[in-house]
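Asks: sharing a model that was predicted from the sequence below.
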Amino acid sequence: MKPTPRHPHPQATSGLVIKEGYFDENGCMFLTGRPKEMINKGGESLSPVEVDNVLLAHEKISKAVSFAVPDEVYGEDIGVAIVVADGKSLTEPELINWLKDKVTEVKVSKRIWFVDTIPKTATGKLQRLAVAKTMLETGSKVDSRATSETGDVLEDLRQMWSEVLRIPAAEIKDTDKFSSLSGDS
């Protein structure tokens, strides 16, 4: 027997909202996320899948994943990891302004990481919780295709490392790793 994609009595489920999805007027069920991945921002349950879909509509974004990050005021907030499309550049303020036109204020992330890749399982599923853990542990927020307010991410990073590590910026090479310069988390 082949499963039916519709509920046998669409009128019984029409408009019914469930915590991680909903039934449409035809009785079709749409899942909007896994319970453990939902973001609880100030008591409002937000779907990371919904945020992902909005981000993926941006012409300069090739991959995106959203996830919960701790927040002192709201309990949780939205964090996003973005892979910028090849040959494109995107700034955090530019993305935030774009998002404000697409979603309600509560869904606008102010914790954005620009990354080279987003890990997936062997079956191609996003590892949302693993990405969140990595972003929060590393604190890394830029990659070589991201831009900064000065326009030179490497120079900004060099200046930041110079201040933190108390070594002259001129001694920091583009290929140096923070840990090899005696940096520690």
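Replies: Looks like it arrived, so ask away.
Asks: C-alpha only now, for contacts and for neighbours.
Replies: Noted.
Asks: okay, now E163: neighbour count?
Replies: Close neighbours of E163, defined as other CA atoms under 10 Å, add up to 12.
Asks: mind naming the longest helix for this structure?
Replies: Criterion DSSP state H: the longest helix present in the chain is helix 153-165.
Asks: assign the residue nearest to I112 when sequence neighbours are not counted to helix, strand or coil.
Replies: Nearest residue to I112, sequence neighbours excluded (CA to CA, 6 or more residues apart in numbering): V80, at 5.0 Å. For V80, the secondary structure call by DSSP: H, G, I helix; E, B strand; the rest coil comes out as strand.
Asks: does V80 touch R111 like I think?
Replies: Yes: here V80 reaches R111: they are 6.5 Å apart, a contact under CA atoms under 8 Å.
Asks: which of the two has more residues huddled nearby?
Replies: Remark: of V80 and R111, V80 carries more neighbours, 26 against 16, as counted by other CA under 10 Å.
Asks: take a look at this one as well, against the first:
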Amino acid sequence: MGDLAAGTRGAEVHPAWAEALDPSRPVIHVSEGTLGRDRGSLVGRTVEALADEPMQIVVGGRHWAERLPDSVIAAEWVPQDLLFPVTDLFVTNVGYGGMMAALSHGVPVLAVPPSTEKWVGAGNMVNSGPGLRLQVKEAAPGVMKRRVGTLLTDPTFRAAARRVAHAMDRAGGAERAAELCETIARP
């Protein structure tokens, strides 16, 4: 299906912090989903892992991190359709919408699923090549830092993410999915 929000908003929704992103430094988008139910704080672990790296970290959604450094951009709502085109890596608890949006833009994914159903979705993503999956109990800052480094420096992940994006585009996106659903629902 891809990025369901793409092209649905005007330029007036473009946040000021997005204009300030430095194109010479990698952008890492981290999200625990809209509701932020990961009490193990994926955001906190990721920020701790990458705080000393020359990266820009954009945190979206509600999260359980106690404090974030001033260098981290944090917003309860992040227009991902505007952020993903300039994002180098998406770190996620595997919310379906966010992961599909990232992949539709050819962005590699580090998936840290907190539950069984999200583990399966992350496995499907890993099997198609654009990212890595990490168990929550293994997501210590040092491990996360190494996985992020791998995803940013190994071009096979970006290439696989782009292949997935092209496949999504060829499949017809949200419009085609809606048509198929309507066809199936007709008596």
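Replies: Structure received. As the structure is a prediction and not an experimental result, all values here were calculated from the model.
Asks: superposing both, give me the TM-score.
Replies: After superposition, the two chains reach a TM-score (TM-score structural alignment, normalised by the length of the first structure) of 0.24; 86 aligned residues with a CA RMSD of 6.1 Å.
Asks: related to what we said a few turns ago, same for the longest helix of the first structure, what does it pack against?
Replies: Helices and strands touching helix 153-165 of the first structure, by 3 or more CA pairs under 8 Å, 6 or more residues apart in numbering; DSSP states H and E: there are none.
Asks: and the closest residue to I57 of the second structure other than its chain neighbours, helix, strand or coil?
Replies: The shortest distance from I57 of the second structure to any non-neighbouring residue, by CA to CA, 6+ apart, is to I28 (4.9 Å). At I28 of the second structure the chain is in strand, as set by three-state DSSP.
Asks: can you name every helix or strand that the helix or strand harbouring I112 of the first structure contacts?
Replies: Per DSSP states H and E, I112 of the first structure falls inside strand 111-114. Where contact means 3+ CA pairs under 8 Å, 6+ apart, strand 111-114 of the first structure is packed against strand 75-84.
Asks: quick one: buried residues of the strand it packs on?
Replies: For strand 75-84 of the first structure, the neighbour count (16 or more other CA atoms under 10 Å) marks 76-84 as buried.
Asks: quick one: buried residues of the longest helix of the first structure?
Replies: 153-159, 161-162.
Asks: check which helices and strands the helix or strand hosting T46 of the second structure sits against.
Replies: In this structure, T46 of the second structure is located in helix 42-50 according to DSSP H and E. Under the contact criterion of 3+ CA pairs under 8 Å, 6+ apart, helix 42-50 of the second structure touches strand 27-31, helix 141-153.
Asks: deepest of those, which one?
Replies: Among these, strand 27-31 has the highest mean neighbour count (mean count of other CA atoms under 10 Å), at a mean of 25.
Asks: what angle do that one and helix 42-50 make?
Replies: Per axes from the mean of the first three to the mean of the last three CA atoms, to 10 degrees, the angle that strand 27-31 of the second structure makes with helix 42-50 is 150 degrees.
Asks: the second structure: helices as residue ranges?
Replies: 16-19, 42-50, 80-83, 96-104, 116-128, 141-153, 155-171, 173-185.
Asks: lovely, talk soon.
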